[in-house]
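Peer 1: build me a model:
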Amino acid sequence: MLSNNSELLSAAIWVCITLLVYLGSLLIYRVLGSRPLFHPMIFCIAILAMLLFYAGVNVKEYQSYTGLLSWLLGPATVALAIPLYTQLNSIKKNGLGVMLPIIVGGALAPLLALIGLYFLPMEASIKLSFLTKSITTPLAIETSQYIGGIPELAVVIVIFTGIVGAIFAASIYRLLGVKSEQAQGIALGTVAHAIGTAQGFQMSQKVGAFASLGLCINGVLTAIILPIIFFLFS
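Peer 2: The predicted model follows:
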């Protein structure tokens, strides 16, 4: 909690720095041709990490200073319903064709993560943090905490997953011959959450809308189902 004028000033400064760094990263991304490999999140994280290091500010302090930005993740996620609404008729027309891939993809993401990490010498809390890798940050924080993961680590994993999805999605689509905008969007939103959805809007409005659908449905289902599974089998 920020309790005095000095902390409030520090919070205002770091919020402004974060926004300026992101805007600068976005400018670099556009100057370099808006290629996924130069995604603004990559530059933003790298620059902020260096600034925090040289300023002597640890991650917990930075999180307390920029709590407003973290809070805004919730409304930003809800706002994705707007482009989703524009594709409502298409979603109704392709009901099962839309829902089934999201459910299957949402189930496979944590399952493959668990299988891949099962034999590695890691603490259980670290492994559990990977289970929320394909849902958006606000949901990942709450879900990982409930199932015994580490929320801070879950956030890092979520961001990394989203960046990887945004970088390689277009190449994978070309390699596999996936031309359907509906399929591209659903895959991006289901696997690469908000960052993938943002990349989807770079591709087209329709891809972004279906990515929003994948993001929302997969996020809600995972956030509900994972705690239930752990409650039943713990």
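Peer 1: C-alpha only now, for contacts and for neighbours.
Peer 2: OK.
Peer 1: just the element for Ser64, please.
Peer 2: Ser64 belongs to helix 59-65 when assigned by DSSP states H and E.
Peer 1: list the buried ones in the helix or strand encompassing Cys216?
Peer 2: In the assignment (DSSP H and E), Cys216 maps to helix 205-233. Neighbour-count burial for helix 205-233 flags 205-219, 222-223, 226-227 (criterion: 16 or more other CA atoms under 10 Å).
Peer 1: and stretch 69-82, by the same measure?
Peer 2: Buried residues in stretch 69-82 (16+ other CA under 10 Å): Leu73, Thr77, Leu80.
Peer 1: one more: stretch 19-29?
Peer 2: Val21, Tyr22, Gly24, Ser25, Leu26, Ile28, Tyr29.
Peer 1: the structure of the following sequence is requested for comparison with the preceding one:
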Amino acid sequence: MNADVWLHAGQAVVHHALFPLFLTLAAYAAGNWMYRRAGQSPLVHPLIMAVAIVIIVLKTLGLSYHDYFESTRFLHWLLGPAIVALAVPLYGELKQLGARWRALMAGLVVGSVVAAVSAMMLVLLLGGGVALAKAMSTKSVTTALALVLAQEIGASAPIASTIVLVTGLLGAVIGPWLLPKLAPGDEAAHGMAYGTCAHAIGTSKALQISETCGAFAALAMGMNGLLTALLLPMLMAWWGH
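Peer 2: Okay, here's the model as predicted:
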């Protein structure tokens, strides 16, 4: 009898509307703990760990992604204010931004175009299909924007979000090794590269490096998302797919 009571209580908790929200927050807290224990290694990024934990729990409990998504829609809404809040560190770098805005914007535009076009060309050259090429074109924007763009251009949203996650992780791993060699001591340029190529995960890594690096990464992430959202549908229309 006691076992039945505990079973029913557990089912009531799992199927409660707030359980997915609790699971998300608990998974991120666990991922953040693992991240600190691993010495802040990008390979153990809290976002990566949280995603893995949520997937394992959903599969184990037999919960659908649709129900999980609907119950955590509030968190998706918070992505907007969170991204806008990244403008706060940029405010302190207005002087440097004003002095270098032409070079920084030119690099941003080139980076946005090259990120999308080169990814698509690489897929097609290696024998991948059009659907995969479309999903790859969204690799350097945030997950929230990639999901919207994927629907607009006819790409697979789950594949696009996975590619975005892998891109951000690679940027956070390779960036600290590569960028100091390409532009020694230029934290503004490093930040622009992180934000343009590795979106939110790269920006998170840039904020750990310095406030300047994080500020320019936040700017690049937002501007790259805007440019990609404007250019990608036009590119697809020109391509004829």
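Peer 1: the helix holding Cys216 of the first structure: average distance to aligned residues in the second structure?
Peer 2: When the second structure is overlaid, helix 205-233 of the first structure sits 1.2 Å from its aligned residues on average, using mean CA distance after the TM-score superposition for the first structure.
Peer 1: packing partners for that helix?
Peer 2: In terms of contacts (3 or more CA pairs under 8 Å, 6 or more residues apart in numbering; DSSP states H and E), helix 205-233 of the first structure is packed against helix 81-86, helix 95-117, helix 137-147, helix 181-203.
Peer 1: run the chain-centre distance for the helix holding Ser64 of the first structure.
Peer 2: Offset of helix 59-65 of the first structure from its chain centre (CA atoms, centre = their mean, to the nearest Å): 20 Å.
Peer 1: okay, and it goes to which residues in the second structure?
Peer 2: Alignment of helix 59-65 of the first structure against the second structure: residues 65-71, by TM-score structural alignment.
Peer 1: also stretch 179-187 of the first structure?
Peer 2: Going by TM-score structural alignment, stretch 179-187 of the first structure sits over residues 185-193 in the second structure.
Peer 1: residues contacting the residue nearest in space to the middle of the second structure?
Peer 2: By CA atoms, centre = their mean, the second structure has its centre lying nearest to Thr142, at 4.0 Å. Contacts here follow CA atoms under 8 Å, 6 or more residues apart in numbering; on that basis Thr142 of the second structure touches Val164, His199, Ala200, Met221, Gly225.
Peer 1: let's see that with 6 Å instead.
Peer 2: His199 (CA atoms under 6 Å, 6 or more residues apart in numbering).
Peer 1: what does it align to in the first structure?
Peer 2: If you follow Thr142 of the second structure across to the first structure using TM-score structural alignment, you land on Thr136.
Peer 1: how about Thr24 of the second structure?
Peer 2: So, by TM-score structural alignment, Thr24 of the second structure is matched to Thr18.
Peer 1: and its match, what element?
Peer 2: Using DSSP H and E, Thr18 of the first structure sits in helix 5-31.
Peer 1: continuing past that helix, what's the next helix or strand?
Peer 2: Next along the chain after helix 5-31 of the first structure, taking DSSP H and E as the criterion, comes helix 40-55.
Peer 1: to the chain's geometric centre, what's the distance from that following helix?
Peer 2: Relative to the chain's own centre, helix 40-55 of the first structure is displaced by 18 Å; criterion: CA atoms, centre = their mean.
Peer 1: and the angle from it to helix 5-31?
Peer 2: Calculated by axes from the mean of the first three to the mean of the last three CA atoms, to 10 degrees, helix 40-55 of the first structure forms an angle of 140 degrees with helix 5-31.
Peer 1: tell me the average deviation of helix 40-55 of the first structure from the second structure after fitting.
Peer 2: Compared with the second structure after the fit, helix 40-55 of the first structure shows a mean deviation of 1.4 Å (mean CA distance after the TM-score superposition for the first structure).
Peer 1: could you give the number of residues near the match of Thr24 of the second structure?
Peer 2: For Thr18 of the first structure, the neighbour count with other CA atoms under 10 Å is 18.
Peer 1: excluding chain neighbours, what is closest to it?
Peer 2: Leu48 (7.2 Å; CA to CA, 6 or more residues apart in numbering).
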